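**Q** for reference, the sequence and a predicted model appear below.
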Amino acid sequence: MINRDDMTFPFEEYQRRLQELRERIAERRLDAVVITDPENIAYLTDYQTTGYSFFQCLVVPLEKEPFMITRTLEESNVTARTWVEVTRPYPDTGDAIQMLVDALMEFGLGNKRIGYERNSYFFPAYQQDTIHTTLKDAKLLDCFGIVEEGRICKSAVELEVMQRSAIATEAGMKAGIEACEVGATENEIGGAISAAMFRAGGETPAVMPYVTSGPRTMIGHATFEGRTVQAGEHVFLEVGGCYRRYHTAMMRTVLLGEMTDAMYEAQETMKLALEAIHTTVQPGMTVSDVDNMVRNIIESNKVGARLITRSGYSIGIAFPPSWDEGYIISLKQGNSAILRPGMTFHMIPWMWGVEGDKTCGISDTIVITEDGCRSFFTMDRDFVVKPNAVKPQTVALASVESCESAAGSPEEPTRKSEKTAGLS
């Protein structure tokens, strides 16, 4: 290992992570593990790249020096970012899996018990088949989750980095709320969010902001598509800020009209759920207990809304296509996992189908503490009501149309069509 002081965390943090992984390797009676998940490689080494669609892996022997297999181009990331000393890069014309097999043989692992992440998105079945048919003297065993056991509870320095990501998340959300105006497009709102996150020190998130308006809020995981926001509509925002690949996320709702009774009940129901989380959730509770509590509050509403998903999920290190660690632990019924200090969750007591055609949300990212939980954020949770917020050029266009209408302008039908066409 190269002892360096320019990584995301102190060198000692990576030593601790590696030592704890090796303890789990020994517990499973393995001689080495092949790690292919980008988040797990980043957690162990500080390595990151957007080029993870090409095969890459970190091999951690029980006793000997770890080494990495990467595409030749990506080897520069190993050198620039990590403590890893030994690499075996392969050219674009080469065979990545054969390079892995050759390296395992080179380092005396060709006839050992080797764990691999069988369920990794980035180690497809055909590559696993090649390993099995080529490395015939080794015993290959599934070790999926062996790194995640360490990732699930964040250390003090990880929480500090997540707090940095929360600064970007809040900056993006505030900018998004400010950009919500009648006549603005969802793209303009999304652009304002992204620009603010980056100005606040945030980095490329695993998912761009979710921005939907009016009827589009009922479409799950829809991104901005150029629709123009209309008067009286609401805008659903979900923002995930990123710093050094660690994420925090939040949902908020903006009303470009008056607060209705139904939307007020939705707001108060979600706030009640979040308050219950902050006063009740603590170490020792089961994931199912928390989900039942949140679900019962949301489903007690009288405005026709439902919580149709899990009520939260682990969040932390992430690469596209998702910012969540929900595959490690999700808050849903029947999950008996126990909450422990250092676990971090995006809590999502959102409401789908308010009055049958509206989705709105207020969410929070929390960390489980020794005696409860706390938020990474300071923003107000209420819906933001902006009944008179109109994009300036929209006001100007309306004024021109009014004058032309009074003068009986022959261009009136065309201009009205232009105003209302948009991309809705």
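**A** Structure received.
**Q** from here on, just use CA atoms for contacts and neighbour counts.
**A** Will do.
**Q** mind listing the helices for the stretch 151-300 of the chain?
**A** Taking DSSP state H, counting those that start in this stretch to define them, one finds helices in the stretch 151-300 of the chain at 156-179, 186-199, 261-280, 287-298.
**Q** mind listing what's buried along the second one?
**A** Buried residues in helix 186-199, defined by neighbour count with 16 or more other C-alpha atoms under 10 Å: 186-198.
**Q** re the thing from before, got CSV for the helices of the stretch 151-300 of the chain, with distance to Asp371 too?
**A** Supplementary listing: the helices of the stretch 151-300 of the chain in CSV, determined by distance: least, C-alpha to C-alpha, whole Å:
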stretch, distance to Asp371
helix 156-179, 16
helix 186-199, 32
helix 261-280, 10
helix 287-298, 15
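**Q** for stretch 253-260, buried residues please.
**A** Counting neighbours by 16+ other C-alpha under 10 Å, one finds that the buried residues in stretch 253-260 are Thr253, Val254, Leu255, Leu256, Gly257, Met259.
**Q** alongside the first one, take a look at this:
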Amino acid sequence: MTGTPAPFTADDYKARMDRAAATAADAGLAGLLVAPGPDMVWLTGYRPTADTERLTVLVLAAGQEPVLVVPTLEAPDAGRAAGASALSLRDWTDGKDPYAATAPLLDVDGRFGISDNSWAMHLLGFQKELPNTSYVSLTEALPMLRAVKDAAELERIAAAGAAADSTYEEIKKVSFAGRKETDVAADLADLLRQFGHSQVDFTVVGSGPNGANPHHEAGHRVIERGDMVVLDFGGLLHGYGSDTSRTVHVGEPDAEEQRVHDIVREAQEAGCRAVRPGAACQDVDRAARAVITEAGYGEHFIHRTGHGIGVTTHEPPYMIEGEELPLVPGMCFSVEPGIYLPGRFGVRIEDIVTVTDDGVRRLNSTPRELAIVN
């Protein structure tokens, strides 16, 4: 994709809200209560300017006009959101009870889906105001709400992946030995922005023994020759996420380091080959994990094989044992097996993929072989 994509329109957001309300009804829910966060952004285009304790909630129910309840001081910003013309605004002022203001919109005996990231005090406020209502998390009730991407969303995720690929190709050219992990992490962040990212979410640089911690924050360890270095980085471009991992080596690797990397690369290939419509999410995890287990490193693969990606870099669905949700064309998620040897080194290789009508398409295309850096 070249240039900036056309923005989503009010009609796009209306279609999403209508679909969400209908899906909730099909799931036996009286409606949805959507808090500020990725669900609200995806459904309305509205992102509050600050994380506030004041109640802000989108109320969706089949057969009803969508209503966004906001504090009065936030109403002007909410009214300028891309999807604002597809809903009604209801504001409440400080000193008033926001739950009483919202209650007339809700079925007094209903069961509602509620955003996973809703404040506990807001959920308790609704339960106090409407004691006969009950609630279930959106991830549990509607795991497919944002999972299947349309063509415009896929275009954005592919562009984000391409920008992350360009970042990796450039980071291999910088000096690693003698510099701190934080120095390389800063280079990664600068490159992501250079290639179009508006937001950098993470820049993991795990050198030597630090690479054995999958979510190691880049620290002040000085990278040395002979280190394996795990690189995991991503953020948002045009509102959609990138997330990729590659593992590099400073100088030539020894035989065990090369073997472990080869095993992870084979596991990642096996996980990608398992992606096809109708397969279960857990099948991707099983395929990748089997390779690592058979090679004798099963106890050192200590996380799920993948997670969904979209308006956030981590979201449902999850590629993990026990998740029987079937894969559907348009789903986007990571395939990222790893081996982590405590006190020594780690290896992880990650691509974002999307399910196609007949298999899989990788949205990262940089080489997966062990790269040698200086």
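**A** Received, thanks. As the structure is a computational prediction, the values presented were derived from the model and not from experiment.
**Q** and the TM-score between these chains?
**A** For these two chains in superposition, a TM-score of 0.87 is obtained (TM-score structural alignment, normalised by the length of the second structure); 366 aligned residues with a C-alpha RMSD of 2.7 Å.
**Q** nearest to Gln282 of the first structure, of the buried residues of stretch 253-260 of the first structure?
**A** Nearest to Gln282 of the first structure out of those is Thr253 (C-alpha to C-alpha; 27.6 Å).
**Q** ok, the closest one touching Lys358?
**A** No. Counting by C-alpha atoms under 8 Å, Thr253 of the first structure stays clear of Lys358, with 10.9 Å between them.
**Q** before we move on, back to that, out of the buried residues of helix 186-199 of the first structure, flag the one nearest to Met162 of the first structure.
**A** When these are compared for distance to Met162 of the first structure (C-alpha to C-alpha), Met197 wins out at 13.9 Å.
**Q** ok, the closest one touching Gly172?
**A** Yes. Using C-alpha under 8 Å as the test, Met197 of the first structure is close enough to Gly172 to be in contact (4.7 Å).
**Q** intersection of neighbour lists for those two?
**A** Here Met197 of the first structure and Gly172 share the contacting residues Gly241, scored by C-alpha atoms under 8 Å, 6 or more residues apart in numbering.
**Q** is Pro7 of the second structure in a helix, a strand, or coil?
**A** Assigned state for Pro7 of the second structure: coil (three-state reduction, DSSP: H, G, I helix; E, B strand; the rest coil).
**Q** neighbours around it, how many?
**A** 10 (other C-alpha atoms under 10 Å).
**Q** now which residue in the second structure aligns to Pro215 of the first structure?
**A** In the second structure, the residue paired with Pro215 of the first structure is Pro209, using TM-score structural alignment.
**Q** test my guess that its match contacts Tyr340.
**A** No. Taking contact to mean C-alpha under 8 Å, the distance of 9.1 Å between Pro209 of the second structure and Tyr340 leaves them out of contact.
**Q** higher neighbour count, those two?
**A** Per other C-alpha under 10 Å, whichever of Pro209 of the second structure and Tyr340 has more neighbours is Tyr340, with 22 against 17.
**Q** quick one: that one is in a helix?
**A** No. With the criterion set as three-state DSSP, the secondary structure at Tyr340 of the second structure is strand rather than a helix.
**Q** map it across to the first structure for me.
**A** Taking TM-score structural alignment as the alignment basis, one finds that Tyr340 of the second structure is matched in the first structure by Trp352.
**Q** what's the spacing between its match and Arg310 of the first structure?
**A** Trp352 of the first structure sits 13 Å away from Arg310 of the first structure, going by C-alpha to C-alpha, to the nearest Å.
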